[in-house]
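> Quick check, what structure comes out for this input:
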Amino acid sequence: MRPEHPLRACRSMSVALALCLTATAAAAAPPQRPWMDARLSPDARAGLLERELTMDEKLSLVHSPMALDFGPFSKPAGALSSAGYVTGIPRLGLPALQQSDASLGVTNPGGARPGDVATALPSGLALAASWNPALARAAGAAIGQEAHAKGFNVLLAGGANLTRDPRAGRNFEYLGEDPLLTGVMAGASIAGVQSAHVISTVKHFALNAYETSRNTHNAVIAEAPFRESDLLAFQIAIERGQPGSVMCAYNKVNADYACESVPLLGKVLKDDWGYPGWVMSDWGAVHSLDAVKVLDHQSGEQLDKEVYFGAPLKNALAAGSVAPARISDMVRRVLRSMFAHGLFEHPAGGGQIDYESHGKIARQAAAEGMVLLRNEGAMLPLRADIKRIAVIGGNASIGVLSGAGSSQVTPHGAPPMVQPMGGNTPFDALFRRISWFGPGPLDAIRARAPKAEIIFDDGRYPASAAAAARRADVVVVFGTQWNSENEDVPDLSLPQGQDAMIAAVTAANPRTVVVLETGNPVQMPWLAQSAAVLQAWYPGQQGAEAIADVLFGQVNPSGHLPMTFPQSVAQLPRPALPGAGLAPDSQYDILFNEGADVGYRWFARTGAQPLFPFGFGLSYTSFALSDLQVSGGDTLTVSFNLKNTGARAGAEVPQVYLRSAAGQPLARLIGWDKVQLAPGEQKRVSVTADPRLLASYDTAAHGWKIAAGEYQVSVGQHAGDSALLGGARLAARRIKP
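Now for the predicted structure:
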């Protein structure tokens, strides 16, 4: 008798549900490719496919080149001109991995793909200043969708390094100094990218706090403060975003290169956290075959001294010094992430890009991330009846500034104005370039004030800038600071004499609004003479419109600082910039003596008063907090009322800080919310703390420890504000690492 088809049997017979599902799955899977059965777990599918690979095919998946025609390098056949390429295996239906840098949008390094543009989003610090995880996810989704349409299926995104020093050149890509804010925002962005069936990394693991001699310096920190700061940021980002890959850093960590660190990649990431994806190296960050103990993929192999995961690894396998099981683990981790994020079912390439909607996301992110730092006499928003406005400096007639390096995006819309900066290495010609995204704020201001006379001065000479300021009713002066990957800045000044120019302008006209386009906190020696200061960061391709939106009140500013602005470098844990004055790639230790007390926690520890505290940000309306309630037990739950007491609708970011734990004073952000309120409207806000934020890391017990006792919290508008105070008791508790 002919057997009945499994699907028909399930419909016509009363059989166990498990048998039906098994039969249906078996019928759905191509018998020659059982790993294509989407009903199976990513781990099971990876195991099935890995077993079909020859050893040579497995080895082809654990190393890859930079995919650019650059100098002596040539991109491999089939690769898009981009960061990297891992060859696929067509006989098994295994797609190639097309990789692109994408911290702030899909990059096109050096215009290697002529005419290819992408939505250029604001800097990471701008996004973090929004304190809006939903916006971070939307921005990530826009990047992921564009990448997928262009043919990319792996993005080198998800920067989660804490910004420990305001002089660090790559801070603009990151998300601030606090592990909770960084972890939540990075996790949301990663989840957004991967919603488009594109794998995202989280990077650079870990303690990549400086660019100076980043390939050789040694970051030194004890385990407990490391777990409570940078590692906690990565842990939260990984939990929330589930990135398919982790990219290890260039620098050493406690004497081991990060990409070869057994304590970091083996013990913490894979053992303690159970991370199931693959660890890829940063480009040129592998120094020996010893990395195979914990590293799963050598990326940008041409930049290393040797393709260690090529012939040397094959020879080590033959000699028995590397076990075949280790290669299987490396490959399965790559395949698992490919299955988990739909790379087989949703091949990249050929889709349409909605640049209009993505541009709106970029504009919202830019405006929502701007931080109003000063507004004397309600100088802002600018009134519609202004007769004469002077716009000065900052190349405001050209565009808005962008950070440089591997994250540089070629924006959709007007071509950027690019100024090569020169340098000392071949890569300086590719990455060391200042880009300005047009149109400029000058045009946006003119559009908002069509009846006003607009005077422009380029700001090169303080005397002429001051003369223009004297003739105006209101002055908008721009200050810029260009930051780039691979170099830190020497101090906190605005370069090229801009502080002197702004001082001359504010002295000439006290009705001066200063707009800062910077990649880091800066000093403001002219602050007391200014009427208003707007921190605009690097605002992306819609930055000019977003700046005008905030200046003229179409958007009520709601950004809050993700970094403390110090008054001077003397307030920092390391007043002298590590490595300054030494030859490139010098070897030296950087002692992170602040430990877990990064940023605002360092200021709380030392008692120093910053220029502007972490979490600070003004609004065109006002808010009031009341009726605090704190409950304890296993963790803290904090609830309170937030009311808009002003005349404008606006959003506020009430922040909850732990002030003492079982009698020990400290300062630690444990939660926040972003709340939109109409004038007179009130809402109840509730925040429940991640227990790890209430704990200390106990190295002897290998886990988190919450001591029994009273825990005090404050609720306010920044790290230095304690508008509401309260507390509750917690029971003793231990938490796995």
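
> drop to CA atoms for contacts and neighbour counts, all remaining ones
OK.

> Assign residue 734 to helix, strand or coil.
strand (DSSP: H, G, I helix; E, B strand; the rest coil).

> got the contact list for it?
Going by CA atoms under 8 Å, 6 or more residues apart in numbering, residue 734 touches 703, 704, 705, 706.

> Counting neighbours, what do you get for residue 582?
For residue 582, the neighbour count with other CA atoms under 10 Å is 12.

> So which residues of the stretch 201-350 of the chain form helices?
Using DSSP state H, counting those that start in this stretch, the helices of the stretch 201-350 of the chain run over 223-228, 230-241, 311-319, 324-340.

> separation between residue 549 and residue 369?
Distance, residue 549 to residue 369, by CA to CA, to the nearest Å: 12 Å.

> Compare the two (neighbour count), which wins?
The residue with more neighbours, out of residue 549 and residue 369, is residue 369; 32 against 21, by other CA under 10 Å.

> if I pick the nearest residue to the more buried one once chain neighbours are set aside, what's in contact with it?
Closest residue to residue 369 apart from its sequence neighbours, by CA to CA, 6 or more residues apart in numbering: residue 130 at 4.3 Å. By CA under 8 Å, 6+ apart, residue 130 lies in contact with 365, 368, 369, 370, 558, 559, 560.

> With residue 455 instead?
By CA under 8 Å, 6+ apart, the neighbours of residue 455 are 388, 389, 390, 391, 468, 472.

> Let's compare: structure for the following, please.
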Amino acid sequence: MERSDVRDGPRVDRPRCAGANPGYRPDDEGATAFPSLIALGASFNPRLVREGGEAIGREARIRGFNVQLAGGCNLARDPRNGRNFEYFSEDPWLSAILVAEQVNGIQSQGVVSTLKHYTLNCNETNRHWLDAIIDPDAHRESDLLTFQIAIERSQPGSIMGGYNKINGEYAGGNHHLLNEVLKGAWGYKGYVMSDWGATPAWDFALKGLDQESGIQGDTLLWGKQPFRDELREAYGKGELPEERLSDMVRRILRSLLAVGADRWGPAPEVDMARHNEIALEGARQGIVLLENVGGALPLPTDEPLKVAVIGGYAQQGVISGTGSGAVAPVGGFVATIRIGGAGVMGRHRNLFLLPPPPLEELKKALPKAQLDFDPGYTPAEAALTAKRNDVVIVFGIRVEGEGFDMPDLSLPWGQDAVIDAAASANPNTIVVLETGNPVSMPWRDKVKAIVQAWYPGQAGARAIAEVLTGAVNPSGRLPITFPQSLDQHPRPELPGLGTPWGTAVTITYDEGAEIGYRWFAKKNLEPMYAFGHGLSYTTFDYEGLDVEGGDTITASFTVKNTGERKGADVPQLYLTEAAGDKRVRLLGFERVELEPGESRRVTLEADPRLLARFDGGIGKWSIDEGTHRVAVGKSATDFVLSGAAKLSARQFGA
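Purely as a prediction, here's the structure:
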């Protein structure tokens, strides 16, 4: 746990302010290790995310913390970003809806939640010296819109600035983005804190920063702690107005009081068994069945199968993302594979394993099967193991985390060769991926099924076994596009990758607001797996689309389970054309659980900003008059129903 104390200055009667980061610390006693946010993003389930937020808030509160550094709001712009597992998706609407529910859950427990990292903290390579270049209007339509909607729907007490610069100015000391947009146009009443070591100068206070956090980081990076002596000196000289200093204090206290942090009662009841059930349900709903050739899954539980389990440390546990987003469960990690070397950043590259092992959970789920484990160290050994069994389950893993980006989309340590060898020896091969990002899958056409499990948390092994054996019908949908290769990405080569720490890096996000599936649609590219894709052990159909116009678009349609078992579907509503402008935008979604033969009417209303363009010249959103076309689909490329409505021209909001 990390604490951020605000004890400097005059003594006043105020609540103690301590920050709890949902990450591993060597002295921590452990907490519930929930699935990563990218896994929860795949659930497309705001209610589930809210439940998880409430549990996180309770566990923070019982430790005496009242500020939680949780609420990852960045968009997954780059599939190499080491921290994508800490964020919900590549889409502004999906990300905003889910992160708002996490914030609401946390703050319902008397703990301030922190949206982070404001904004464009979308790559980790030399992040302290990274300058993110973007068109300001496109910024408003993408990353900033995500924050705006999330703030409107949850009123987080705190916003954390990013390490990076934006168009030449540091995010944590950006007058336009903090004073003019966040606190001005949006009317945000909470406080802005820096990231740890992201305050190089005291005048960030004039530019909108309210709290310097992690002063030890500023000492390391900048050789000073600007909000201590320098800020005090500036106040004494009149360079920092008293009104601004009072505003900084008032914002912090307001946020603490707004969630009831000053009202300390008995320690809250924390049912860790119930929290484990929430973690289990999150892992279940987040698992995405990418491929299932010939109905290879689910595996039969009543047959004496010989099953090979290969690789991924499946005999020990499931892996976690690393860095400040890694959570040690009660009792600690079952193992730490020290591959990262010495020092703080080295620790961020270690491989952390959470119990229980998938191998043990598979033994429980397949009581009549004979399981044969191979660690997957060499392709030759994996092939021998695969050949002597009926079915092969290969686990593919990758360490991803804070402070570094991936050089490519391959699985490390020769795992792609191991999977290829196993599949060549036995075509009945199933691959389970524990990653926070897309991977390249050169073996894809050789295997029967592919399961994306992400970093599934402390109950992940059980959830994986349940999905593989059919105890749980998979319902996850991809919250991020899986490209065929990096050649399809706006930046096939990542600027600055491999440069020494401290090197200035410039990344131009010239895709603007066309992130992920939007980029693929604009460029007519076919992804390996589309945003929103996910298979089930049952089937669904859509019919009866009605579309209404007016100030926005409202669409109604019927979803029916046409298969033979209960399942959950996630129908998605997309804008496909706006008054002649080809433009793809997710407008809405709903997770629907249906019994066989059951149907349900779904109605989705679009936030008008998703239909509009932002015009920085007038500071307003603009909708063009004309026909707006929409589609209901199973993914961003699989449309089943289509319709249209006319909208009038109008300008609105800020």
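
> Could you dump the contacts of residue 455 of structure 1 into JSON lines and include secondary structure, distance to residue 419 of structure 1 and neighbour count?
Formatted as JSON lines, these follow (DSSP: H, G, I helix; E, B strand; the rest coil; distance: CA to CA, whole Å; neighbours: other CA atoms under 10 Å):
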{"residue": "388", "secondary structure": "strand", "distance to residue 419 of structure 1": "32", "neighbour count": "18"}
{"residue": "389", "secondary structure": "strand", "distance to residue 419 of structure 1": "28", "neighbour count": "23"}
{"residue": "390", "secondary structure": "strand", "distance to residue 419 of structure 1": "26", "neighbour count": "23"}
{"residue": "391", "secondary structure": "strand", "distance to residue 419 of structure 1": "22", "neighbour count": "29"}
{"residue": "468", "secondary structure": "helix", "distance to residue 419 of structure 1": "27", "neighbour count": "22"}
{"residue": "472", "secondary structure": "coil", "distance to residue 419 of structure 1": "31", "neighbour count": "22"}
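
> just these now: which is nearest residue 346 of structure 1?
residue 391 (49.0 Å; CA to CA).

> Tell me the residue in structure 2 aligned with the closest one.
By TM-score structural alignment, residue 391 of structure 1 lines up with residue 309 in structure 2.

> swap in residue 335 of structure 1?
In structure 2, the residue paired with residue 335 of structure 1 is residue 253, using TM-score structural alignment.

> again with residue 595 of structure 1
Structural alignment (TM-score structural alignment) places residue 595 of structure 1 against residue 512 in structure 2.

> Same check on residue 167 of structure 1?
So, by TM-score structural alignment, residue 167 of structure 1 is matched to residue 80.

> OK, contacts around residue 440 of structure 2?
With contacts defined as CA under 8 Å, 6+ apart, residue 440 of structure 2 is in contact with 409, 410, 411, 483, 484, 485.

> Share the number of residues neighbouring the residue nearest to the first one when sequence neighbours are not counted, please.
Read it as residue 409 of structure 2. Leaving aside its sequence neighbours, residue 409 of structure 2 sits nearest to residue 439 (CA to CA, 6+ apart; 4.6 Å). Applying other CA under 10 Å, we find 22 other residues in the vicinity of residue 439 of structure 2.

> And for residue 151 of structure 2?
By the criterion of other CA under 10 Å, residue 151 of structure 2 has 23 neighbours.

> Surely it and residue 101 touch.
No. Residue 151 of structure 2 is beyond contact range of residue 101, at 10.6 Å (criterion: CA atoms under 8 Å).

> returning to what we had before: am I right that the match of residue 595 of structure 1 is in a helix?
No. Counting by three-state DSSP, residue 512 of structure 2 is not found in a helix; it is coil.
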